[in-house]
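In: take this sequence and fold it.
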Amino acid sequence: SRSVKGLESRFESILLAYSVLLSRARRRFEGTLRYSLGY
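Out: Model prediction:
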């Protein structure tokens, strides 16, 4: 069960980093889209 717990914490950290990267990329994409549309 100890290895499962370590795997869970690793998965949580990966998920957190992925969500942060996703939100940052989405914000950059929206900014680029807004700039290309001329807003």
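In: contacts and neighbour counts: CA atoms only from here.
Out: Fine.
In: which residues in this structure form helices?
Out: With DSSP state H as the criterion, the chain has helices at 2-37.
In: grab the most central residue of it for me.
Out: Most central in the chain under C-alpha atoms, centre = their mean is Ser19, positioned 2.4 Å from the mean C-alpha point.
In: for the comparison step, fold the sequence that follows:
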Amino acid sequence: MTLLFAVIHLPNFGVAGTVFIAVWGFLPAILRLRYENLTGRC
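Out: I've put the predicted structure just below:
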């Protein structure tokens, strides 16, 4: 879903903006999966 969201913004932000959106979108997903919350604390 994060990649799809980023690709949808490709026409507006270009390739660099799309990569930024994708990377920034993966951060909360990784935190949620690893710690079961978005704070990064156990």
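In: TM-score for this pair?
Out: The TM-score (TM-score structural alignment, normalised by the length of the first structure) is 0.52; 24 aligned residues with a C-alpha RMSD of 1.4 Å.
In: hmm, back to that, and the residue nearest to the centre of the first structure, what pairs with it in the second structure?
Out: Using TM-score structural alignment, the partner of Ser19 of the first structure in the second structure is Leu27.
In: ok, now Thr32 of the first structure?
Out: Aligned partner of Thr32 of the first structure by TM-score structural alignment: none.
In: tell me how far Thr32 of the first structure lies from Ser19 of the first structure.
Out: Relative to Ser19 of the first structure, Thr32 of the first structure is positioned 20 Å away (C-alpha to C-alpha, to the nearest Å).
In: do the same with Leu33 of the first structure
Out: For Leu33 of the first structure, the distance to Ser19 of the first structure (C-alpha to C-alpha) stands at 21 Å.
In: now swap in Gly6 of the first structure and tell me
Out: Taking C-alpha to C-alpha, one finds Gly6 of the first structure at 20 Å from Ser19 of the first structure.
In: repeat that for Ala25 of the first structure.
Out: For Ala25 of the first structure, the distance to Ser19 of the first structure - C-alpha to C-alpha - is 10 Å.
In: before we move on, back to that, Ser3 of the first structure versus the residue nearest to the centre of the first structure, what's the distance?
Out: For Ser19 of the first structure, the distance to Ser3 of the first structure - C-alpha to C-alpha - is 24 Å.
In: with Arg24 of the first structure instead?
Out: For Arg24 of the first structure, the distance to Ser3 of the first structure - C-alpha to C-alpha - is 32 Å.
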